[in-house]
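> With the input below, show me the fold.
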Amino acid sequence: MTHRQDLLRAFDALLAPERFKDYGPNGLQVEGRDEVRRIVSGVTASRALIEAAVARKADAIFVHHGLFWRGQDGCVTGWMKQRLALLLAHDINLYAYHLPLDAHPELGNNAQLARQLALRATARFGEQDLGFLGERVDGAGFADSDVLATHVRAALGREVTCVPGHAGPIRRIGWCTGGAQSYFEAAIAAGAQAFITGEISEPQAHYARECGVTYLACGHHATERYGAPAVAGHVARELGLEHAFVDVDNPA
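Below is the predicted model of the structure:
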């Protein structure tokens, strides 16, 4: 058992949110009960995740996508009311870390995606150094874009969108989880032969073909479902707390 403020300090010490310019508040977004024994982690603070936390009698929820974002109108209606009502009725603390969770070199989304894909990072690129650049752990590389796409598809257990750009073997790979299609140009400039992220927008297909760099969109949720349980599990072990990860399915 630990106090919610001690849990907040543990998350902050690990993820250093003060280093990032982010799209919403990082840390304790909704205050619940003082004492925490059980944490549930997930990707997004959806109603389904909160309901699962209630069923597991959780004292705290740890997520990548919290409730509050820059540009919201601030009205507590509809889905926002429903989520907040559940949290407040059951006195559950909500902790959310966005870019700090992407960036952590060992436990973050990018690092944990690399672990799933058997990649190792050798450099960073892009705004706030959120993009990772590296190669296959065994150094073997991939024979071509199709082989890389097959490898990613098998590792993540879902279909991927692949726009072949690089002709021939692929060794230098850039990646940035979630909605990081805007990092593609920085990955190209950093020397990547392929780029892996969650989403694709219209311009990236043209960049891939014209710049000779393969682009793989593998799902926003699918690429970001590893960091939250890694961080929450790590902190829970340090503080002697119970932890469970709930993966609410999302096709995006």
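> all contacts plus neighbour counts: C-alpha atoms, from now on.
Fine.
> and the spatially closest residue to L99 that is not a sequence neighbour, how many neighbours?
Nearest non-adjacent residue to L99, counting by CA to CA, 6 or more residues apart in numbering: D22, 6.4 Å away. By other CA atoms under 10 Å, 15 other residues sit near D22.
> For V43, see how far away the residue nearest in space to the middle of the chain is.
The chain has E224 as the residue nearest its centroid, 3.2 Å off, counting by CA atoms, centre = their mean. For E224, the distance to V43 equals 7 Å [CA to CA, to the nearest Å].
> One more: S145?
Taking CA to CA, one finds S145 at 29 Å from V43.
> on that earlier part again, report the separation between the residue nearest to the centre of the chain and G78.
As for E224, its distance to G78 is 26 Å (criterion: CA to CA).
> coming back round to it: what about the closest residue to the residue nearest to the centre of the chain other than its chain neighbours, neighbour count?
Nearest residue to E224 in three dimensions, chain neighbours excluded: N109, at 5.5 Å (CA to CA, 6+ apart). Around N109 there are 30 other residues, counting by other CA under 10 Å.
> and for comparison, fold this next one:
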Amino acid sequence: MAHLNEIVQWCDQTLSSNQFKDYAPNGLQIEGASEVNHILCAVTASDAAIDAAIEAGANVLLVHHGYFWKGEPYPITGMRGRRIKKLIQHNISLLAYHLPLDAHPSLGNNAAIADLLELKHIEALDPNEKFPIGNIGDLKQALSPEAFKAKLQDVFDFNIIHLPAQVESIQKVGFCTGGAQDFIHQAAVQGCDAYISGEVSERTFYEAQELNVHYYACGHHATERYGVQRLGKALSEHFSLEYTYFELNNPI
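Modelled structure (predicted):
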């Protein structure tokens, strides 16, 4: 059993959340029970994730995608209102970390991808960022574009979209999880042979060709499964809590 404030403080400090200019508030978004013994983790605070937290008897729902995004209307109505009402009725806190959970060098989504792909010589995709939300790494051995796609397919269990370039061998890889397809320009500046993100846009097809960087869309959800699991496990070990990961496979 741990106190909610202790958990929030530990996460905020560990992830340096106050250092990020983000699209939504990081940290405690909805306050529930003050005492916590079970955390349920999910990529997104969907209705299904809330139901899973209720069924598991969790006191905290820990997610990468929470609520209150910039540009959203202020009234708490409709779909978001129903979600928030359900959390409050069941005294469940919502704890969300977006960019801080992408960037963390050991718990983050990008760190997990580097480990899964066994990349080495990890550097910042943008050297000007104090806390990089994208990275660069080298494969242990160069692969053909087709072999690299097959490797990604195995790692992410996702129908990979490959937008080809002229480079015949892939060694240096840029990557940033989620909807970061436009960072392909930065990958080109850094001399990457390939760039990985979650989503893809119509313009990305031409950018891959003209920048000569292979682009691989590996799924927004699929590339961001790992940060919440790593953070949840770290919390469970630090505070002796039970934690559960809820997977609702999203094909986007």
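> before we move on, back to that, three-state assignment of the residue nearest to L99 of structure 1?
Secondary structure assignment for D22 of structure 1 (DSSP: H, G, I helix; E, B strand; the rest coil): coil.
> can you pull the contacts of the residue nearest to E224 of structure 1?
101-103, 177, 223-228 (CA atoms under 8 Å, 6 or more residues apart in numbering).
> okay if I get those residues as JSON lines plus secondary structure and distance to R4 of structure 1?
Converted to JSON lines, those look like this (DSSP: H, G, I helix; E, B strand; the rest coil; distance: CA to CA, whole Å):
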{"residue": "L101", "secondary structure": "helix", "distance to R4 of structure 1": "19"}
{"residue": "D102", "secondary structure": "helix", "distance to R4 of structure 1": "23"}
{"residue": "A103", "secondary structure": "helix", "distance to R4 of structure 1": "24"}
{"residue": "T177", "secondary structure": "coil", "distance to R4 of structure 1": "29"}
{"residue": "T223", "secondary structure": "helix", "distance to R4 of structure 1": "29"}
{"residue": "E224", "secondary structure": "coil", "distance to R4 of structure 1": "25"}
{"residue": "R225", "secondary structure": "coil", "distance to R4 of structure 1": "24"}
{"residue": "Y226", "secondary structure": "coil", "distance to R4 of structure 1": "23"}
{"residue": "G227", "secondary structure": "helix", "distance to R4 of structure 1": "21"}
{"residue": "A228", "secondary structure": "helix", "distance to R4 of structure 1": "18"}
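> and these as CSV, adding distance to K57 of structure 1?
Formatted as CSV, those follow (distance: CA to CA, whole Å):
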residue, distance to K57 of structure 1
L101, 25
D102, 28
A103, 30
T177, 30
T223, 28
E224, 25
R225, 22
Y226, 23
G227, 22
A228, 19
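> Looking at those residues, spot the one nearest S201 of structure 1.
T177 (14.5 Å; CA to CA).
> Identify the residues contacting the closest one.
Counting by CA under 8 Å, 6+ apart, T177 of structure 1 has contacts 102, 109-110, 113, 196-198, 220, 223-224.
> Out of those, which is nearest to A89 of structure 1?
E224 (28.5 Å).
> Out of the contacts of N109 of structure 1, give me the one that has the most neighbours.
T177 (31 neighbours).
> Over in structure 1, find the residue span stretch 191-206 of structure 2 aligns onto.
Mapped onto structure 1 using TM-score structural alignment, stretch 191-206 of structure 2 spans residues 191-206.
> you'd agree D12 of structure 1 is in a helix?
Yes: with three-state DSSP as the criterion, D12 of structure 1 is located in a helix.
> how near is it to F245 of structure 1?
20 Å.
> Looking at these two, which is more packed in?
F245 (23 against 17).
> Not counting sequence-adjacent ones, nearest residue to the aligned partner of the more buried one in structure 2?
Aligning on TM-score structural alignment places F245 of structure 1 opposite Y245 in structure 2. Spatially, and ignoring its direct neighbours in sequence, Y245 of structure 2 is nearest to C41 (4.7 Å; CA to CA, 6+ apart).
> wait, what's in contact with the one you found?
61-63, 228-229, 232, 243-246.
> so how far is A55 of structure 1 from V30 of structure 1?
In terms of CA to CA, V30 of structure 1 sits 18 Å off from A55 of structure 1.
> These two: who's more crowded?
V30 (18 against 9).
> if I look at the nearest residue to the more buried one once chain neighbours are set aside, how far off is H64 of structure 1?
With sequence-adjacent residues excluded and distances taken as CA to CA, 6+ apart, V30 of structure 1 is closest to L94, at 4.9 Å. To H64 of structure 1, L94 of structure 1 is 11 Å away according to CA to CA.
> Kindly confirm my reading that A142 of structure 2 forms part of a helix.
No: per three-state DSSP, A142 of structure 2 lies outside any helix segment and is strand.
> can you pull out the helices in the stretch 151-252 of structure 2?
184-189, 202-211, 220-223, 226-239 (DSSP state H, counting those that start in this stretch).
> Pick the most deeply packed of the ones you listed.
helix 220-223 (a mean of 22; mean count of other CA atoms under 10 Å).
> Which residues are in contact with the residue nearest to Q190 of structure 2 when sequence neighbours are not counted?
Spatial nearest neighbour of Q190 of structure 2, chain neighbours left out: L125 (7.3 Å); criterion: CA to CA, 6+ apart. Listed by CA under 8 Å, 6+ apart, the contact partners of L125 of structure 2 are 132-136, 174-175, 186-187, 190.
> which of these map to contacts in structure 1?
Mapping the contacts of L125 of structure 2 onto structure 1 (both residues aligned by TM-score structural alignment, their matches' CA atoms under 8 Å) leaves 132-136, 186-187, 190 still in contact.
> Closest one of those to V36 of structure 2?
V36 of structure 2 lies nearest to I133 out of the kept ones among the contacts of L125 of structure 2, by CA to CA, at 29.9 Å.
> Double-check that closest one against P105; I have them as touching.
No: look at I133 of structure 2 against P105 with CA atoms under 8 Å: they stay out of range, at 9.7 Å.
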